[in-house]
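Student: Sequence first, predicted model second:
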Amino acid sequence: MRVAAEQRIVKRRMDEYLWWEKSAANVRLRALLRKHFLDFDRVAIVGGMVRDIARAGKCAFHSDIDLVIEAPAQAVAEVAARNGARNNQFGGYSFSADGWKLDFWAMETTWAAREGHVQVCRLEDITRCTFFDWDAILYDLKERKVICADSYLDDVRRGTMDISLLPNPSHLGNLYRAVRRILAWDLEPGPRLMAFIDKYLDDDGFEGVVREESKRCKQRFLHTFGDARTLRSHLACRDDRRQISTAYAKQMSLPGMTHLAA
């Protein structure tokens, strides 16, 4: 499936996956959302799920679900307490149930808002809070609408990923995600992202992303690049990576590894 041509197509894909899909897993997901989150006036899925379904359809999504809630922090904390949710490392909560893992935040406790990098007053402001511009997309569960910049799908179709908000709570974590996405999805890093890679992907950074992969993935490949310089060159040059794309595409376990349409 190709990148959605218009926001209405993203909406249709999300609507079908969340509200019409009849698989047991999706039925359980609907029940979880209705039980724990749909009493709030505004709550949205942010980033990964919407991004992957927008770029390649439901088969590209195999991950956790992140939600942001337009409600006071105390009200969100009460939901967390009722479900035995634990604190996650970025100021929100996390719990697993019925085969799904959900992370959720009150808007005011999202990292960018808490640290004062973005003034967050409504769900739409969350699109300015993500490190990667490809993560700056939301699906409002109550209104069943997609929230993103007008240029969002054009950027995804071009296969160019860049940084939206540079300050972030984990340089290594975002370096690892950048490396994995560029390689697995055959992306072109934008100028801000390439500068970030050049700054942080030194010898220590290379060792760090290799360690991250070993912790997160059963199938590992990044160590085969050998050193930071070689990995940087493959990240910067699509022609270099395409010579080995079949090898690493088979070994990397990032969900939704199909290459973007040209």
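Tutor: Received, thanks. Residues are numbered from 1 along each chain as shown.
Student: Could you use CA atoms for every contact and neighbour count after this?
Tutor: Fine.
Student: so what's residue 79 closest to, chain neighbours aside?
Tutor: Using C-alpha to C-alpha, 6 or more residues apart in numbering and skipping the chain neighbours, the partner closest in space to residue 79 is residue 36 (6.9 Å).
Student: I'd assumed residue 81 was in contact with that neighbour.
Tutor: No - Residue 36 is not in contact with residue 81 according to C-alpha atoms under 8 Å; the separation is 11.4 Å.
Student: Which parts of the stretch 51-200 of the chain are strands?
Tutor: Assigned by DSSP state E, counting those that start in this stretch, the stretch 51-200 of the chain shows strands spanning 65-69, 86-87, 93-97, 100-106, 137-140, 145-148, 160-161, 188-189.
Student: Using JSON lines, lay out those strands together with mean neighbour count.
Tutor: Output for the strands of the stretch 51-200 of the chain, formatted as JSON lines (neighbours: other C-alpha atoms under 10 Å):
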{"stretch": "strand 65-69", "mean neighbour count": "22"}
{"stretch": "strand 86-87", "mean neighbour count": "14"}
{"stretch": "strand 93-97", "mean neighbour count": "17"}
{"stretch": "strand 100-106", "mean neighbour count": "20"}
{"stretch": "strand 137-140", "mean neighbour count": "24"}
{"stretch": "strand 145-148", "mean neighbour count": "21"}
{"stretch": "strand 160-161", "mean neighbour count": "20"}
{"stretch": "strand 188-189", "mean neighbour count": "22"}
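Student: TSV for those, including distance to residue 222?
Tutor: Shown next, in TSV, are the strands of the stretch 51-200 of the chain (distance: least, C-alpha to C-alpha, whole Å):
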stretch	distance to residue 222
strand 65-69	26
strand 86-87	30
strand 93-97	29
strand 100-106	27
strand 137-140	28
strand 145-148	32
strand 160-161	20
strand 188-189	18
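Student: Give me the residues contacting stretch 147-162.
Tutor: With C-alpha atoms under 8 Å, 6 or more residues apart in numbering as the test, stretch 147-162 has contacts from 3-7, 55, 124, 127, 132-134, 136-140, 186-193, 260-262.
Student: Alongside the first one, take a look at this:
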Amino acid sequence: MSTKVALNRQRLKHRIEDFFDSCEERKEARALVEALAAQTRAWIFGGMIRDIGLFGRKGFTSDIDIVIDGNHDVLHRLLSHFHIEQVAVNKLGGVRFSYRGIDFDIWSLQETWAFKNNIIEFEEPDSLLKTTLMSWDSVLYDVRRKTVITTEYYLNDLHQKRLELVLPTNPNQAASVVRILRTIYNKHVEILGPNLCLFLSHVLHDYSYEILQEQEYRSYRSVSFSEGKLDKLIENLHHAKPGCDLKLYFS
């Protein structure tokens, strides 16, 4: 899918709203999200906004991640009100469920892994932007205020197809490496930031292609890169210079 990056935060905001207006199922999903935000502050986080920002509303087909500033009792009361009974506990102690054909992952702000493990200091909700693995995921949509919250150069990086590392510390390094590789290959990354170059240069020596392929298929039931593509990326990384961006060449 070709990219058509949102020009500014206002355009990105409109794309998010258009997504929820595009069919009846999504309108009903928005009613659920807004009902949640009426009880406690809530932010849509990461992947949904990234993909809509990159490709438009038709480019998003995954689950919606939501962070709430409240305890899980509020969430469970709301789910009961909407007659949502098939709920699983997610890895952050929150809940995962499907509603009107859309999958949701919802967890409490205080349960965010980097805050809970004192990796990142929580100062305000914007601190969530520091907890992501990659720069393209550092984006929030405040449901109640209907505003997009990003780092200063977020949209500029999307336009340049430039990806940078944000937080290398995580509980599952192999899964993180696969997430980065899937982003590079599936979302047409063309430039790697210096921190990401350094990170990949180190960790790609720790995992064989077979291990990464197995990890990817186990998590996503698909494979996004061949051994040849991975070798080409490693070859690119040999040309990385400390403190500098790296332009990728896969041909």
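Tutor: Thanks, I have it. What you are looking at is a predicted structure, and each value in this text was computed from that prediction instead of being measured.
Student: Looking at the strands of the stretch 51-200 of the first structure, which is nearest to residue 246 of the first structure?
Tutor: The closest of these to residue 246 of the first structure is strand 188-189. By C-alpha to C-alpha, the value is 17.5 Å.
Student: which residues sit against that closest one?
Tutor: 159-162, 182, 235-238.
Student: Ok, stretch 51-68 of the first structure next?
Tutor: So stretch 51-68 of the first structure is contacted by 1-4, 9-10, 13-14, 17, 43-49, 100-107, 123, 134-135, 137, 156-157, 255-258, 260 (C-alpha under 8 Å, 6+ apart).
Student: OK, contacts around the spatially most central residue of the first structure?
Tutor: In the first structure, the C-alpha nearest the mean C-alpha coordinate belongs to residue 48, at 3.2 Å (C-alpha atoms, centre = their mean). By C-alpha under 8 Å, 6+ apart, the residues touching residue 48 of the first structure are 61, 63-66, 135.
Student: and of these, the nearest to residue 216 of the first structure?
Tutor: When the contacts of residue 48 of the first structure are ranked by distance to residue 216 of the first structure (C-alpha to C-alpha), residue 63 comes first, at 12.6 Å.
Student: ok, the closest one to residue 18 of the first structure distance?
Tutor: Using C-alpha to C-alpha, to the nearest Å, residue 63 of the first structure is found at 14 Å from residue 18 of the first structure.
Student: With residue 35 of the first structure instead?
Tutor: Between residue 35 of the first structure and residue 18 of the first structure the computed distance is 14 Å (C-alpha to C-alpha).
Student: Those two: which is more packed in?
Tutor: residue 18 (17 against 10; other C-alpha atoms under 10 Å).
Student: Let me see the contact set for the more buried one.
Tutor: Going by C-alpha under 8 Å, 6+ apart, residue 18 of the first structure touches 26, 29-30.
Student: Residue 77 of the first structure: which of the contacts of strand 188-189 of the first structure is nearest?
Tutor: Nearest member of the contacts of strand 188-189 of the first structure to residue 77 of the first structure, counting by C-alpha to C-alpha, is residue 162, at 32.9 Å.
Student: Could you check stretch 45-65 of the second structure and say which residues are buried?
Tutor: Under the neighbour-count criterion of 16 or more other C-alpha atoms under 10 Å, stretch 45-65 of the second structure has 45-57, 59-60, 63-65 buried.
Student: sorry, back to before: quick one: closest of the strands of the stretch 51-200 of the first structure to residue 214 of the first structure.
Tutor: Here strand 100-106 is closest among the strands of the stretch 51-200 of the first structure (C-alpha to C-alpha), at 21.3 Å.
Student: in the second structure, what residues pair with that closest one?
Tutor: Counting by TM-score structural alignment, strand 100-106 of the first structure falls onto residues 102-108 of the second structure.
Student: ok, and what's touching stretch 122-130 of the second structure?
Tutor: Here stretch 122-130 of the second structure makes contact (C-alpha under 8 Å, 6+ apart) with 109, 115, 120-121, 137-140, 149-151, 166-167.
Student: could I get those residues as TSV with distance to residue 209 of the second structure?
Tutor: Formatted as TSV, the contacts of stretch 122-130 of the second structure follow (distance: C-alpha to C-alpha, whole Å):
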residue	distance to residue 209 of the second structure
109	35
115	32
120	31
121	35
137	25
138	28
139	31
140	33
149	36
150	34
151	33
166	24
167	23
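Student: how far does the lengthiest helix in the second structure sit from the chain's center?
Tutor: Taking DSSP state H as the criterion, the second structure has its longest helix at helix 24-39. Averaging C-alpha positions (C-alpha atoms, centre = their mean, to the nearest Å) puts helix 24-39 of the second structure 20 Å from its chain's average.
Student: how close does the next helix or strand after it sit to the first structure?
Tutor: Using DSSP states H and E, the helix or strand that directly follows helix 24-39 of the second structure along the chain is strand 42-45. By mean C-alpha distance after the TM-score superposition for the first structure, the fitted strand 42-45 of the second structure averages 0.4 Å away from its aligned residues in the first structure.
Student: what's in contact with strand 42-45 of the second structure?
Tutor: Applying C-alpha under 8 Å, 6+ apart, the contact partners of strand 42-45 of the second structure are 36, 64-69, 137-144.
Student: how about that strand, aligned to which bit of the first structure?
Tutor: Using TM-score structural alignment, the partner range for strand 42-45 of the second structure is residues 43-46.
Student: so how far is the matching stretch off the chain centroid?
Tutor: Chain-centre distance of stretch 43-46 of the first structure: 12 Å, with C-alpha atoms, centre = their mean.
Student: Per the alignment, residue 11 of the first structure pairs with which residue of the second structure?
Tutor: Match for residue 11 of the first structure (TM-score structural alignment): residue 13.
Student: That match is in what secondary structure piece?
Tutor: Per DSSP H and E, residue 13 of the second structure falls inside helix 9-21.
Student: still on that earlier bit, which member of the contacts of strand 42-45 of the second structure is positioned nearest residue 211 of the second structure?
Tutor: residue 137 (24.7 Å).
Student: Next up, the contacts around the nearest residue to the match of residue 11 of the first structure once chain neighbours are set aside.
Tutor: Spatially, and ignoring its direct neighbours in sequence, residue 13 of the second structure is nearest to residue 148 (6.2 Å; C-alpha to C-alpha, 6+ apart). By C-alpha under 8 Å, 6+ apart, the contact list for residue 148 of the second structure reads 9-10, 12-13, 139-142.
Student: let's see 10 Å
Tutor: The contact partners of residue 148 of the second structure, by C-alpha atoms under 10 Å, 6 or more residues apart in numbering, come to 8-14, 16, 43-44, 49, 139-142.
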